[in-house]
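Participant: sequence-free structure coming up:
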């Protein structure tokens, strides 16, 4: 590591597991001090204790604006400032195979966490940053917000909202030297897919099948990891991206570039063999 984030203070929401935890660990390795914000108090406290004095935990439900305000205040009080806000916390909707069968029972909670939580997290962090020389705000969207697809309709709508909001916030906050960008993960193995299929009789089997589908459409012949997202977050948090704002950075093995598979190559191979 090269201390890309030396002397910086960061918040990572959803920081106790998955992409969040990988980002916390990578930020720390790059020299930052980090507040882990998560709704899972037991896990968050355990992770912070494991990672040492430069990591603190703050119990936070990002759907609650007051808790987000308290999170920023806690960070500034504890570490003396805030330079990076990674609005990463998110929850899935139950995946349905047919739009006509979706009752949208979880719509309000999905929007409160995945979209409004990002909006409010950006606002509370930017209020401090704007008065203190600027900073970097990173929002987690999804390739499901970049391109259409079936299933997870509320989730996809929320993640698409994150993209458009990020661009709007980048325009508005540029005058304060506050940069706002978003990362679009794709086909990253985290617990979120199991949660999205938990309503099925055999969730584990469904997850394996979905992973196989992702593998078949991914141009890069390897599975991504939470650390791949963390490395992208370090870039957007660091001075290497000082002239980058309002962008959507897919980290998806090429899925949004186009689906893998070359039918003509397969035909040629068969006929010319």
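Facilitator: Yep, it's here. What you see is a predicted model; the values in this text were computed from it and never measured.
Participant: From here on, just use CA atoms for contacts and neighbour counts.
Facilitator: OK.
Participant: give the contact list for the residue most central in space within the chain.
Facilitator: Central residue of the chain (Cα atoms, centre = their mean): residue 140, 2.9 Å from the mean position. Contacts of residue 140 were listed using Cα atoms under 8 Å, 6 or more residues apart in numbering, and they are 86-89, 162, 182-185.
Participant: any chance of the residues you listed in TSV, plus secondary structure and neighbour count?
Facilitator: Below are the contacts of residue 140 laid out as TSV (DSSP: H, G, I helix; E, B strand; the rest coil; neighbours: other Cα atoms under 10 Å):
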residue	secondary structure	neighbour count
86	strand	30
87	strand	29
88	coil	26
89	coil	27
162	helix	25
182	strand	29
183	strand	24
184	strand	21
185	strand	23
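Participant: And here is the other one:
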């Protein structure tokens, strides 16, 4: 891939989980275009290999189930073995869930599965990235959270709790990692019609045309003339991974067009009182 001008990640090596498609793939593309070598880690082996081929010689793929700590550890070791270092770890792998809306009907087996991927998987990535970054006294760790971790009522309890936990992990880990020169931050996106999101929506709206579902997601935006796209999250990740954010750590970068800043009051008019 051709790159013009200054490359923000020249000479850097990144490992991205959940990189076969969606936000992970978009971020890998962005990182490579800005000079990085990227290892894609994903449970989707065929799609991951195809994505690596698409992205060219600066991309490599390793199968990884983030619920298995050994897989995460091996992905980190593979990256260091192949490239000699790990500069950026992006814990992006995650799943949604289709569960009853009421906490009274909460399926704890589903809860455990979602937490194993969305929270334990992030912790495993953090742990093993820190293992190789601390001796070098440098590095960047990123995590994908969500606006659903900031406000109640935007998603089912299980998913919201898992993403709120990611934000907590970042805050907690930053307090230790700062003494080793390692920055850790997370990104909280608004809903995006990625393949992952579209598959979940089809469970709720079977038979509904895909374009209608895409429009529904885009209509969540409160910022006139714009909606959240994978490239917006990739741009946020590039900023946080680069020296542009050299003094940013423990931060949750919300990419939602102002959605979580707005709570309108439905005030009655004078003649309605």
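Facilitator: Yep, it's here. Quick caveat: nothing in here was measured; it's all calculated off a predicted structure.
Participant: care to give me the TM-score?
Facilitator: Remark: TM-score between the superposed chains equals 0.89 [TM-score structural alignment, normalised by the length of the first structure]; 266 aligned residues with a Cα RMSD of 2.5 Å.
Participant: thinking again about what came up before, show me what the residue nearest to the centre of the first structure lines up with in the second structure.
Facilitator: Mapped onto the second structure by TM-score structural alignment, residue 140 of the first structure lines up with residue 144.
Participant: any idea whether the residue lying closest to residue 104 of the first structure once chain neighbours are set aside is helix, strand or coil?
Facilitator: Nearest residue to residue 104 of the first structure, sequence neighbours excluded (Cα to Cα, 6 or more residues apart in numbering): residue 154, at 7.3 Å. Per DSSP: H, G, I helix; E, B strand; the rest coil, the local secondary structure of residue 154 of the first structure is helix.
Participant: check contacts around the aligned partner of residue 154 of the first structure in the second structure.
Facilitator: Using TM-score structural alignment, the partner of residue 154 of the first structure in the second structure is residue 158. The neighbours of residue 158 of the second structure, taking Cα under 8 Å, 6+ apart as the test, are 97, 106, 111, 114.
Participant: helix/strand/coil for the alignment partner in the second structure of residue 231 of the first structure?
Facilitator: Using TM-score structural alignment, the equivalent of residue 231 of the first structure in the second structure is residue 235. Secondary structure, three-state DSSP: residue 235 of the second structure is helix.
Participant: and residue 235 of the second structure, how many neighbours?
Facilitator: Residue 235 of the second structure has 15 neighbours, counted by other Cα atoms under 10 Å.
Participant: and the nearest residue to residue 231 of the second structure once chain neighbours are set aside, what element?
Facilitator: Nearest residue to residue 231 of the second structure, sequence neighbours excluded (Cα to Cα, 6+ apart): residue 26, at 6.3 Å. Assessed by DSSP states H and E, residue 26 of the second structure sits inside helix 22-33.
Participant: Where does that helix end up in the first structure?
Facilitator: Mapped onto the first structure using TM-score structural alignment, helix 22-33 of the second structure spans residues 18-29.
Participant: so what corresponds to residue 71 of the second structure in the first structure?
Facilitator: Match for residue 71 of the second structure (TM-score structural alignment): residue 67.
Participant: Number of residues surrounding its match?
Facilitator: Around residue 67 of the first structure there are 16 residues (other Cα under 10 Å).
Participant: Residue 167 of the first structure too?
Facilitator: Neighbour tally, residue 167 of the first structure, other Cα under 10 Å: 17.
Participant: residue in the second structure matching it?
Facilitator: Per TM-score structural alignment, residue 167 of the first structure is aligned with residue 171.
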